[in-house]
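[1] 3D, please:
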Amino acid sequence: MPEDEQAAVRASTPGGTVAVGDARIPLELAKSEIDGLLTTLVQKGGSDLHLRVGEPPVIRLHGEMMRIDGKRPLETDMLEAMLQSIMPERNKKEFAETWDSDYAYEIEGLARFRANAAKERKGVAAVFRVIPATVVNVEQMQVTQEVQNLCFLTKGLVLVTGPTGSGKSTTLCALIDLVNRSRTDHVITIEDPIEFVHPNKNCIITQRQVGVHTQSFKSALRAALREDPDVILVGEMRDLETTAIAIETAETGHLVFGTLHTTTAASTIDRVIDQFPADRQDQVRTMLSESLKGVVSQVLLKKIGGGRVAAREIMLGVPALSNLIREGKTFQIPGVIQTSRRFGMITLNDALIEYVNDKVVEPKEAYMKAVEKVGFLNQLKQAGHDVSFLEASEEFGGAGDKPKEPPKPGGAAPRPPLKR
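    Prediction:
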């Protein structure tokens, strides 16, 4: 277990209690409660555990929110004690100052978890995401050979993108594992927090956590250039400076993997370029056209019969696409991807329709995850699939096959009642 997590487990007030306001709750009781809930999460095969004051614990199972049977609503003192019993000291200070904190927690022999603690209307709240105890591989993740080939490049930028909860970290884990098994290099990962722990195989792996081993992504990325790296993973390209260093690093002889919260290859390129001031964007387009070797944009879908599967849009850095990036014609990228299947590229819509045709996912599920919905609806109709789900959909106001305008940012679709 990493040193900061060992400190979290040991953390307590004198006498083996956790101080919460005027109350003192036994450390072992609080830790036993949270460990028990996390164990239930893993045993049921869930992906996330949600804890809220005044609500029973809830898990996300195959994308659906479900209450844990037999659990009563959580009280403020106990929930705060549960979180305090496992939270590293630096995160306790951060939470006290900012009311938000991210950290990792491990139950040895069971799993690691990515945790977020926050304050909300009723009090404290937390979400724990399961990180599998063992590193996943490209075979398990069904990563195509063309994407696997990116792991053998000596330099360039590879971006894995998607919305929160789309499995970006898991896909990146599989790619780094392939590097680790197939190359004899030095790999540096910069993460917040460290999720998958990579043992050295054929490579030497250096894993650094922001806030524990380094102050920020950009400072760690700068330092990495002096640490004889061959491959660098940047967990999140959050700001202009980190993005700029990542592009320059990829240009100067290193293979760089990074992530963004974008949903398509074209929007990924636009997001990268738009981070820069207008007077630098032409230069960045040129640099990106030369250094960007691949974009994998993915979403997670519920499978028929249970479980989830990733659908991926894949763009590879072929000359035609490099020219479009250089010329600022990203709106033409989807068309080039669509006509470049022979190179291993595929649009998200085409990846989705394949799952529907193969009866892996329902048409409605694929439609809801499509980014370009009008085009995907036409694909469903052309393939002879039933699209009657649109007629009764509140999202489209009974407008049949004519989707409304996309919801404005900040809008939220109505959620069904929690299942028991």
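[2] Going by C-alpha atoms from here, please, whenever you check contacts or count neighbours.
    Fine.
[3] host element of the closest residue to residue 373 other than its chain neighbours?
    Spatial nearest neighbour of residue 373, excluding adjacent residues (C-alpha to C-alpha, 6 or more residues apart in numbering): residue 367 at 6.6 Å. With the criterion set as DSSP states H and E, the secondary-structure element containing residue 367 is helix 363-369.
[4] quick one: buried residues of the very next helix or strand once past that helix?
    Helices and strands here follow DSSP H and E; after helix 363-369, the next one along the chain is helix 373-382. Buried residues in helix 373-382, defined by neighbour count with 16 or more other C-alpha atoms under 10 Å: 373, 376, 377, 379, 380.
[5] Looking at these, spot the one nearest residue 310.
    Set against residue 310, the nearest of the buried residues of helix 373-382 by C-alpha to C-alpha is residue 376 (17.0 Å).
[6] got the contact list for that closest one?
    If a contact means C-alpha atoms under 8 Å, 6 or more residues apart in numbering, then residue 376 has 349, 353, 367, 370 as its contacts.
[7] Please generate a structure for the following sequence too, so the two can be compared:
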Amino acid sequence: MDIKQIIDYVANNGISDLHLIAGKPIFIRQNGQMQAMGEAVPKEFIETSVAQMLTPIQLQTLKSDRQVDFMFSQGEHRLRGNAFFTNTGLSACFRVIMPRVPEFNTIGFPAFVEEKLVSASSGLVLVVGPTGQGKSTTLASLLQARALARPQHILTIEDPIEYLIQSHDSVVQQREIGRDVLDYEAGIIGSLREDPDVLMIGEIRNQSTMASTLTLAETGHMVMGTLHTNTAVQTITRFLDSFTPEQRPQVRSQLASNLSMIISQRLVPRANGEGRVLAFEILTMNYAIANYIRQDKIFQIPNVMQTDSSGQMILFEQSLVSLVMSKQITNEVAYEYATDKNQLKALFELNNIS
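    Take a look at the predicted model:
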């Protein structure tokens, strides 16, 4: 058993995730589906393989914290890894990172998203969705498009760095948590003295990072980040619920004034069984939504999105219906992934989908 051969196989065969668990077969995730491969993995193999991939500092972190995030490169292949201890010993999980940042117009979003976000000079952009749904790819593609569009200073804070953004005529600086900066909050505060045009925050995890993110957006910078939420409404609610009742009026005001766009995304199985296709929800800030945020009437936002005539609002269920009508996904898959099944049913009836 050779870890290099395993990684080559995984990276060359469209496999997104690799799991090494002591005493279990190798597990892989392909097109969103988990499957076993090969014989049981000895714990010594995992320990040796992980030790080869980690720096001395990362090894110490693994010993003290019982888990560690890291990046590993082998030839042209890059993988994001997490090593952690369980009741069976050391385990490791790897996510394959595409060797090149894809062009944004190939991902599957409407053209207005790139046009709006590449030209914007300020505002808060949130890309949200569950783990493994392409959020990092979306952000990397946006940053790459901005770097190409005009010279600017792009600064990222990541844990760990995944895609390497090409600078072209721009200045691109990527900082990794634990290696280049202590934590997200320290990186955000430090960025105020580093003259960025754009700051990308790999993951907005807690209240302190949210507060720092909102403060930075208020200073007139373009700020991008990710959260593990499913819809625009859930995202706004997550922000507000992270603060005390006394703090929320100020947070509502900050969001209403600085939020530019929320992109929610999921990768759903194609009807032909060949891979997955992007489904999405897009909230583009306007006067009505800003007012509802200030008034704490978040529940009204889906109505604004559904009736908007600008063409720059798309509910998740509307995206699913479009995929069904173009025969890219089945009705059953649409219902499985819908966040509001009643709304999906109504849209099916409206479009004569049976």
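[8] Next, the TM-score between them, please.
    Structural agreement between the two chains, given as a TM-score (TM-score structural alignment, normalised by the length of the second structure), stands at 0.96; 352 aligned residues with a C-alpha RMSD of 1.4 Å.
[9] picking that back up, whereabouts in the second structure does the helix holding residue 367 of the first structure align?
    The aligned range for helix 363-369 of the first structure in the second structure is 331-337, by TM-score structural alignment.
[10] which outside residues touch that stretch?
    For stretch 331-337 of the second structure, contacts defined as C-alpha under 8 Å, 6+ apart pick out 268, 269, 320, 321, 324, 341, 344.
[11] On the three-state scheme, residue 306 of the second structure is what?
    The three-state assignment at residue 306 of the second structure reads helix, by DSSP: H, G, I helix; E, B strand; the rest coil.
[12] counterpart of it in the first structure?
    Superposed on the first structure with TM-score structural alignment, residue 306 of the second structure falls opposite residue 338.
[13] swap in residue 95 of the second structure?
    Applying TM-score structural alignment, one finds that residue 95 of the second structure aligns to residue 129 in the first structure.
[14] Quick one: residues contacting residue 137 of the first structure.
    173, 174, 175, 177, 178.
[15] Check residue 300 of the first structure too.
    Shown in contact with residue 300 of the first structure (C-alpha under 8 Å, 6+ apart): 165, 166, 167, 308, 309, 310, 311.
[16] between these, which is nearest residue 154 of the first structure?
    residue 167 (25.3 Å).
[17] What is the burial count for the counterpart of that closest one in the second structure?
    By TM-score structural alignment, residue 167 of the first structure lines up with residue 134 in the second structure. Per other C-alpha atoms under 10 Å, the neighbour tally for residue 134 of the second structure reads 18.
[18] any idea how far residue 134 of the second structure is from residue 31 of the second structure?
    12 Å (C-alpha to C-alpha, to the nearest Å).
[19] Contacts for the longest helix along the first structure next, please.
    Across the first structure, the longest stretch assigned as helix under DSSP state H is helix 27-43. When contacts are defined by C-alpha under 8 Å, 6+ apart, helix 27-43 of the first structure is touched by residues 12, 16-18, 47-49, 57, 59, 78, 81-83, 85-86, 107, 110-111, 130.
[20] Follow the chain on from that helix and name the next helix or strand.
    Following the chain from helix 27-43 of the first structure toward its C-terminal end, the next helix or strand by DSSP H and E is strand 48-52.
[21] With the second structure overlaid, report how far that next one is off on average.
    For strand 48-52 of the first structure, the mean distance to aligned residues of the second structure following superposition is 0.9 Å (mean C-alpha distance after the TM-score superposition for the first structure).
[22] What's residue 161 of the second structure aligned with over in the first structure?
    Structural alignment (TM-score structural alignment) places residue 161 of the second structure against residue 194 in the first structure.
[23] State the three-state secondary structure for that match.
    coil.
[24] Could you find the closest non-adjacent residue to residue 76 of the second structure?
    Leaving aside its sequence neighbours, residue 76 of the second structure sits nearest to residue 99 (C-alpha to C-alpha, 6+ apart; 6.4 Å).
[25] Likewise for residue 81 of the second structure?
    In space, not counting the residues next to it along the chain, residue 81 of the second structure is nearest to residue 94; the distance is 4.4 Å by C-alpha to C-alpha, 6+ apart.
[26] For the equivalent of residue 221 of the first structure over in the second structure, pull up the helix or strand it's in.
    The criterion is TM-score structural alignment: under it, residue 221 of the first structure has residue 188 as its aligned partner in the second structure. Assigned by DSSP H and E, residue 188 of the second structure belongs to helix 184-191.
[27] how far apart are that helix and its match in the first structure?
    Relative to the first structure, and after both are superposed, helix 184-191 of the second structure has an average distance of 0.5 Å to its aligned residues, where the measure is mean C-alpha distance after the TM-score superposition for the first structure.
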